[in-house]
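Q: coords below, sequence missing:
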């Protein structure tokens, strides 16, 4: 019934999700633990091991041929290490080696979470059938990944396509990465909300100050909330257009919590792209919402891990 099983891990600052994924992208079994992000390295690894143990207790485990990991970054796929900003206990943590040990020596493939989302969208989502694509996660941060020439382009360390740290405002606010005016500093959910608050937007009776609340106000016609999303859209458009000009992508897929704003984000983004994507070879660039939703990390980790998926779905390479 199940073929070509891969164990997939999606590791972030709030949850560690695991699944057994078959060759058609079906999720056969799930496991999940909260991420003990404030604890030491071994405690966090203990949560990963618990997820793998739950998966390993299934009779399906005998069909698992590889493990794929999509992790918050930075990651270093060449060294097999991770240093997630939102998991301070892990700095240069040898995650690939530790997972290989827990799983009895199975092959392990590590990619960043933005790259995992890209692999998922190219395999099963909005970028399917496109040989050159940029896929983005716009949420608490802004990450991304690239498909070039029909292949997932991860770069030597697994971080290629990290569009969140392209500078689009030379005199902009300092970014924690050390640069200034980064896409993430303008277009991430917290910064959309921060700008709205600084310019006079006030939350409703419930006191919700998230980007989702700003989006709701924008849909209701609030000009300050609308302006905050329009600025975020311009930053995204500038980053997408720069990427398209450099590597000739023909689609940009956007997922993550901020993409849930729908037309509040996508309408000004498409308008702004007309201002930034002006050269003849990028004018036909399209923007689409992601389709794989909350399973993007798991599906992408599975796609990155299994050679047969890379060959049949999109000829992925690492």
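A: Received, thanks. All values reported here derive from a predicted model rather than from experimental measurement.
Q: from here on, contacts and neighbour counts on C-alpha atoms
A: Fine.
Q: Name all residues that make contact with residue 112.
A: Going by Cα atoms under 8 Å, 6 or more residues apart in numbering, residue 112 touches 70, 71, 72, 73, 74, 75, 158, 159.
Q: How about residue 135?
A: Contacts of residue 135 (Cα under 8 Å, 6+ apart): 114, 117, 118, 121, 127, 144, 145, 146, 252, 253, 254, 255.
Q: Farthest out from the centre of the chain, which residue is that? Tell me.
A: Taking Cα atoms, centre = their mean, the residue of the chain most remote from its mean C-alpha position is residue 205, at 32.2 Å.
Q: ok so, going back, could you provide the contacts of residue 112 in TSV, with additional columns for secondary structure?
A: Below are these laid out as TSV (DSSP: H, G, I helix; E, B strand; the rest coil):
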residue	secondary structure
70	strand
71	strand
72	coil
73	coil
74	coil
75	strand
158	coil
159	coil
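Q: wait, residue 30 sits on residue 53?
A: No - with contact defined as Cα atoms under 8 Å, residue 30 does not count as touching residue 53 (11.6 Å).
Q: ok, these two, which is more surrounded?
A: Using other Cα atoms under 10 Å, the more surrounded residue of residue 30 and residue 53 is residue 30, with 17 against 14.
Q: show me the contacts for that one.
A: 17, 18, 19, 20, 55.
Q: Any chance of those residues in a markdown table with secondary structure and neighbour count as columns?
A: Conversion of these to a markdown table gives the following (DSSP: H, G, I helix; E, B strand; the rest coil; neighbours: other Cα atoms under 10 Å):
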| residue | secondary structure | neighbour count |
| --- | --- | --- |
| 17 | strand | 24 |
| 18 | strand | 28 |
| 19 | strand | 29 |
| 20 | strand | 30 |
| 55 | helix | 21 |
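Q: In the longest helix along the chain, which residues are buried?
A: Determined from DSSP state H, the single longest helix within the chain is helix 223-247. Buried positions in helix 223-247, judged by neighbour count with 16 or more other Cα atoms under 10 Å: 224-245, 247.
Q: second one coming, line it up with the first:
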């Protein structure tokens, strides 16, 4: 069995896994992300996850190691500057993970953005399999995306192509932590959904957290403030999807991440608003579907991306896009 190591680092959790060549997680570890702590406290949480994986019997059998991180990332430099993790700015994550004492000799981790990893996973095994042109999005603590164009994952020069969360959709909106006004992330992330609902007078259950999941629960019960928060998020996502479709022409949009777990509470208004924004003939009727690989897509995609790095041997096969007859691959 061929095994790949993987990390998936976001604003809420740091997850790690050993993934086999069928995309199955052989082992998994997870810690909360201490997102407001120092750079070294954050790195200690990453190390703790790697420590746990390294105790697994298959650890030494891994052939490569992939890291998916919230972005922006710089894949060439091996650094990360996640908008929702303030202490990491140009943080040398690849170098630090490579220095772990149990990392197999000669292993240099491969870095990709978390949404790019999700895109690789969904194109390999999930909802985008068989499609040549797809936008895959992660809507969670932040909002990210990745693009498959002409059957290939397109990551761009620094690995940030498709970063849809930082498209401006409200010219007069609040300034995002990235520095731009009215970003999708500031309107549609789980944090933004909960904050908007609270500002509108919604309150979580007594003793419960103010999260997007709780807002979704209230929306399903008919709370108009919760419904409005999800409608606002869906409108922002729809505007960004329509803009992307107009630029590159898409066959499919896949939406994953924690907020997507709200189901029709998100997808129904998203599809309705998209019909109003995507009005050109070549953008109209664009399917929007939930991700199939749920919350482990980042880990599976990090493994896939590491395996597909040029110069590496790999047991993960290139997929044939059954829907179009073209060859699908993950190279940039």
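A: Everything's here; your move. The structure presented is a predicted model; accordingly, all values stated were derived computationally and were not measured.
Q: What does the TM-score come to for these two?
A: Remark: TM-score between the superposed chains equals 0.91 [TM-score structural alignment, normalised by the length of the first structure]; 316 aligned residues with a Cα RMSD of 2.1 Å.
Q: what's the mean deviation for the longest helix of the first structure versus the second structure?
A: Average distance, helix 223-247 of the first structure versus aligned residues of the second structure after superposition (mean Cα distance after the TM-score superposition for the first structure): 1.1 Å.
Q: Pull the distance from that helix to the chain's centre.
A: Taking the mean of its C-alpha atoms, helix 223-247 of the first structure sits 17 Å from the chain's own mean (Cα atoms, centre = their mean, to the nearest Å).
Q: ditto for stretch 294-307 of the second structure
A: 10 Å.
Q: Now do the same contact list for the residue nearest in space to the middle of the second structure.
A: The residue lying closest to the centre of the second structure (Cα atoms, centre = their mean) is residue 115, at 3.0 Å. Neighbour list for residue 115 of the second structure: 68, 70, 136, 137, 138, 144, 145, 146, 163, 298 [criterion: Cα under 8 Å, 6+ apart].
Q: Next, please give the residue ranges for the helices of the second structure.
A: 39-54, 93-98, 114-125, 185-188, 190-199, 212-220, 224-248, 264-277, 297-307.
Q: Against the first structure, what's the mean shift for the second one, could you check?
A: So that's helix 93-98 of the second structure. Helix 93-98 of the second structure sits 2.5 Å off on average (mean Cα distance after the TM-score superposition for the first structure).
Q: try the last one
A: Compared with the first structure after fitting, helix 297-307 of the second structure deviates on average by 0.7 Å (mean Cα distance after the TM-score superposition for the first structure).
Q: elements contacting that helix?
A: Under the contact criterion of 3 or more Cα pairs under 8 Å, 6 or more residues apart in numbering; DSSP states H and E, helix 297-307 of the second structure touches strand 3-9, strand 13-20, strand 62-69, strand 110-113, helix 114-125.
Q: Report how many residues lie close to the residue lying closest to residue 263 of the second structure once chain neighbours are set aside.
A: Closest residue to residue 263 of the second structure apart from its sequence neighbours, by Cα to Cα, 6 or more residues apart in numbering: residue 290 at 7.9 Å. For residue 290 of the second structure, the neighbour count with other Cα under 10 Å is 21.
Q: got a list of what residue 290 of the second structure touches?
A: Counted by Cα under 8 Å, 6+ apart, residue 290 of the second structure has contacts 127, 254, 255, 256, 260, 263.
Q: Surely the fourth one touches residue 139?
A: Yes - shown here, residue 256 of the second structure and residue 139 form a contact pair, counting by Cα under 8 Å, at 6.2 Å.
Q: one step back: nearest to residue 274 of the first structure among the contacts of residue 30 of the first structure?
A: residue 17 (38.6 Å; Cα to Cα).
Q: Map that closest one across to the second structure for me.
A: Correspondence of residue 17 of the first structure to the second structure, assessed by TM-score structural alignment: residue 15.
Q: Would you agree its match is in contact with residue 30?
A: Yes - with contact defined as Cα under 8 Å, residue 15 of the second structure and residue 30 form a contacting pair (4.2 Å).
Q: any common contacting residues for these two?
A: residue 49.
Q: for the match of residue 17 of the first structure, what are its contacts?
A: Here residue 15 of the second structure is in contact with 7, 8, 9, 28, 29, 30, 31, 49, 299 (Cα under 8 Å, 6+ apart).
Q: one more time with 7 Å
A: 7, 8, 9, 29, 30, 31, 49 (Cα atoms under 7 Å, 6 or more residues apart in numbering).
Q: OK, contacts around the aligned residue in the first structure for the last one?
A: When the first structure is aligned by TM-score structural alignment, the residue opposite residue 49 of the second structure is residue 51. If a contact means Cα under 7 Å, 6+ apart, then residue 51 of the first structure has 18, 31, 32, 33 as its contacts.
Q: just checking, the third one touches residue 16?
A: The one in question is residue 32 of the first structure. Yes - counting by Cα atoms under 7 Å, residue 32 of the first structure does reach residue 16; the two are 5.7 Å apart.
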